[in-house]
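Undergrad: Could you work out the structure for the sequence below:
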Amino acid sequence: MEFNPNNPVVKHCLQGMEMEGSNRPEEARACFRRAWEVATNDYEKFMAAYYLARHQDTTRDRLKWLETSLQLALQVNDEGVKGAFPSLYQKIAGCYAELGEHEPAKKNRELAATFSEKPSDKGPFYHGTKADLQVGDMLTAGSVSNYDAAIVMNHIYFTALVNGAGLAAALAKGSGPERVYIVEPTGSYENDPNVTDKKFPGNPTRSYRSSAPLKIVGEVPDWVRQTPEQIQKWREKLASNQGKIIN
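TA: Sure, this is the predicted structure:
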């Protein structure tokens, strides 16, 4: 299931996070409750339950919602959700520890440790840019960040979602047309730590990075393009983002 920022559940969750940032916990809880109520599938319910868990008054209630989120996540066969399992199991273990239930705490810590840090996503993978490149060219690390001109990136970034690559192309520096290339990693890669478990649980945008080059093997002619108004809103969000880029 492809992550969509225009999904109603995602919108409610984003509103809830804004309320959290403004120190308005009751309004945040109401947003996440609405997300739960309008969710129509296991993926949406998994996200809503994850956020409802952190707005519970007791450890037992927090545990209930975390376990609900976990059970729903286990029903979803999605690469973006798999990255949430270590964090979910750790949070559940923490709740059991607070309750003095040491055996289930130990069991969930062990379950968290069973998940490899290496993504299992096999692609296909995409990279969005305004650069005019050819099949066979290599994309390498060492470019200036699109989001902070003071940072030279140690990794090259890519995604398994073609529309996400299209958004990256729209936001990329340069005056050329937006291009989305099909790429193959030539070395190991990892979840992008700038997005994984930052706002949404796991890696819903299926974003990755590698210090090894990416080989261009094709180009995608079409994807869902953002309107100029939507692009401007994304630029404003990025400009106001106070988070430090993990390089």
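
Undergrad: all contacts plus neighbour counts: C-alpha atoms, from now on.
TA: Fine.

Undergrad: residue contacts, the spatially most central residue of the chain?
TA: For the chain, the residue sitting closest to the mean C-alpha position, by C-alpha atoms, centre = their mean, is residue 203 at 3.5 Å. Counting by C-alpha atoms under 8 Å, 6 or more residues apart in numbering, residue 203 touches 79-84, 191-192, 195-197.

Undergrad: Columns distance to residue 222 and neighbour count on top of these, output as TSV?
TA: As requested, the contacts of residue 203 are exported to TSV (distance: C-alpha to C-alpha, whole Å; neighbours: other C-alpha atoms under 10 Å):
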residue	distance to residue 222	neighbour count
79	23	21
80	23	23
81	26	23
82	28	20
83	28	24
84	30	21
191	25	24
192	25	21
195	25	19
196	27	20
197	29	15
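
Undergrad: out of those, which are inside strands?
TA: Within the contacts of residue 203, residues falling in strands by DSSP state E are residue 191.

Undergrad: Here is the second sequence; please produce its structure so I can put it next to the first one:
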Amino acid sequence: MEFSPFNTIVKRCLQGMEMEAKGNPEEANHLFRQGWEEATNEFEKFLAAYYVARHQPTVAGRLHWLTIALEHALKADNEATKSALPTLYSQISACYDDLDDVENAKKNHELSTLYGAAPSDKGPFYHGTKADLQLGDLLIAGGLSNYQSELVMNHIYFTALVSGAGLAAALAKGDGPERVYIIEPTGSFEHDPNLTDKKFPGNLTRSYRSQAPLKIVGEVTEWGKQTPQAIQTFRDKLDNNKGEIIN
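TA: Below you'll find the model as predicted:
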């Protein structure tokens, strides 16, 4: 399945993280547990178990839930969960280290390193905006952030999820219609560090950034658009988010 901030389990995890930020770990743990109980597929179970692990009182309990998260991530076997494997193996390694299990700590550290290479995502890739662009046009870094109005961005951002690009288009500045373009990176790219392991393990949104231009090679006209009310709720959450953008 594709990651979506409007998915019920993802929303439970977001609500739990909000409680963590407010210094209410008991309510956060309740929300994460609720997400686990409501999860219906491998991706949702992986995500919920990862957050349940954060609130375990013992190292053994944390290791138990991280191992469950890893099992479901491997069963899901998609690009999103692959990006989470370095984080999962690294945290499992740290648990074994705390338990003085040198052999398993080393094995999982090696697995974390193995999966921690550059993005393997082959796309297709998308960029959401309200700008009216043509085939062959180049999107370049240096524009103003949609989320911090005075910040000039050193990278140009894109995603492999058309729904994610659609959400970016809805949140973009401007009065024009929402546009989702199919793009090709013209140079190397990296995981978006503003998402990778900052809120979710790995890069579940399959969001990337590059200092090289992105070439427009097509346009998508249909994607799963959210209601104006849902978009406004999401926008309000972003407006209340005081976190620093890694530029």
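
Undergrad: circling back to that earlier point, just want to check the distance between the residue nearest to the centre of the first structure and residue 79 of the first structure.
TA: Per C-alpha to C-alpha, to the nearest Å, residue 203 of the first structure is found 8 Å from residue 79 of the first structure.

Undergrad: Then residue 180 of the first structure?
TA: Relative to residue 79 of the first structure, and taking C-alpha to C-alpha, residue 180 of the first structure is found at 21 Å.

Undergrad: before we move on, what about residue 121 of the first structure?
TA: 6 Å.

Undergrad: And the helix or strand hosting residue 72 of the second structure against the first structure, how far off on average?
TA: Under the criterion of DSSP states H and E, residue 72 of the second structure resides in helix 59-76. Superposing on the first structure and averaging over aligned pairs (mean C-alpha distance after the TM-score superposition for the first structure), helix 59-76 of the second structure comes out at 0.8 Å.

Undergrad: what packs against that helix?
TA: Contact here means 3 or more C-alpha pairs under 8 Å, 6 or more residues apart in numbering; DSSP states H and E; on that basis helix 59-76 of the second structure packs against helix 42-53, helix 79-98.

Undergrad: list the helices and strands the shortest one packs on?
TA: Other elements packing on helix 42-53 of the second structure under the criterion 3+ C-alpha pairs under 8 Å, 6+ apart are helix 8-21, helix 25-38, helix 59-76.

Undergrad: from the chain's centre, how far out does that helix sit?
TA: Taking C-alpha atoms, centre = their mean, to the nearest Å, the mean C-alpha location of helix 42-53 of the second structure is offset from the chain mean by 14 Å.

Undergrad: repeat for the longest one
TA: Centroid separation between helix 79-98 of the second structure and its chain, computed with C-alpha atoms, centre = their mean, is 16 Å.

Undergrad: matching residues in the first structure for it?
TA: Taking TM-score structural alignment as the measure, the first structure aligns residues 79-98 with helix 79-98 of the second structure.

Undergrad: for the matching stretch, which positions count as buried?
TA: 79-86, 88-97 (16 or more other C-alpha atoms under 10 Å).

Undergrad: residues near residue 103 of the second structure, how many?
TA: 12 (other C-alpha atoms under 10 Å).

Undergrad: Setting aside sequence neighbours, what's the nearest residue to the counterpart of residue 125 of the first structure in the second structure?
TA: Structural alignment (TM-score structural alignment) places residue 125 of the first structure against residue 125 in the second structure. Distances taken as C-alpha to C-alpha, 6 or more residues apart in numbering place residue 160 nearest to residue 125 of the second structure, at 4.4 Å, with adjacent residues excluded.

Undergrad: Same check on residue 105 of the second structure?
TA: residue 93 (4.2 Å).

Undergrad: need the contact list for the one you found.
TA: Contacts of residue 93 of the second structure by C-alpha under 8 Å, 6+ apart are 104-109.

Undergrad: just the buried members of those?
TA: Buried among these by 16+ other C-alpha under 10 Å: 104-106, 108-109.

Undergrad: Go through those and name the one nearest residue 38 of the second structure.
TA: Of all those, the one with the least separation from residue 38 of the second structure (C-alpha to C-alpha) is residue 108, at 29.3 Å.

Undergrad: Distance-wise, check that closest one relative to residue 96 of the second structure.
TA: Distance from residue 108 of the second structure to residue 96 of the second structure, by C-alpha to C-alpha: 9 Å.

Undergrad: what does residue 86 of the second structure give?
TA: For residue 86 of the second structure, the distance to residue 96 of the second structure - C-alpha to C-alpha - is 15 Å.

Undergrad: next one: residue 21 of the second structure
TA: For residue 21 of the second structure relative to residue 96 of the second structure (C-alpha to C-alpha), the value is 28 Å.

Undergrad: One more: residue 23 of the second structure?
TA: Residue 23 of the second structure is 28 Å from residue 96 of the second structure, by C-alpha to C-alpha.

Undergrad: before we move on, what about residue 50 of the second structure?
TA: Residue 50 of the second structure is 17 Å from residue 96 of the second structure, by C-alpha to C-alpha.

Undergrad: Then residue 176 of the second structure?
TA: 53 Å.

Undergrad: just checking, residue 118 of the first structure touches residue 192?
TA: No. Using C-alpha atoms under 8 Å, residue 118 of the first structure makes no contact with residue 192, being 11.0 Å away.

Undergrad: Kindly indicate which of the buried ones among the contacts of residue 93 of the second structure lies nearest residue 43 of the second structure.
TA: residue 108 (21.2 Å).

Undergrad: is it fair to say the closest one lies in a strand?
TA: No. Under DSSP: H, G, I helix; E, B strand; the rest coil, residue 108 of the second structure sits outside any strand and is assigned helix.

Undergrad: so what's it up against?
TA: With C-alpha under 8 Å, 6+ apart, residue 108 of the second structure has these contacts: 89-90, 92-93.

Undergrad: Dump those to a markdown table, plus distance to residue 28 of the second structure.
TA: Listed next are these as a markdown table, based on distance: C-alpha to C-alpha, whole Å:
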| residue | distance to residue 28 of the second structure |
| --- | --- |
| 89 | 24 |
| 90 | 23 |
| 92 | 22 |
| 93 | 25 |
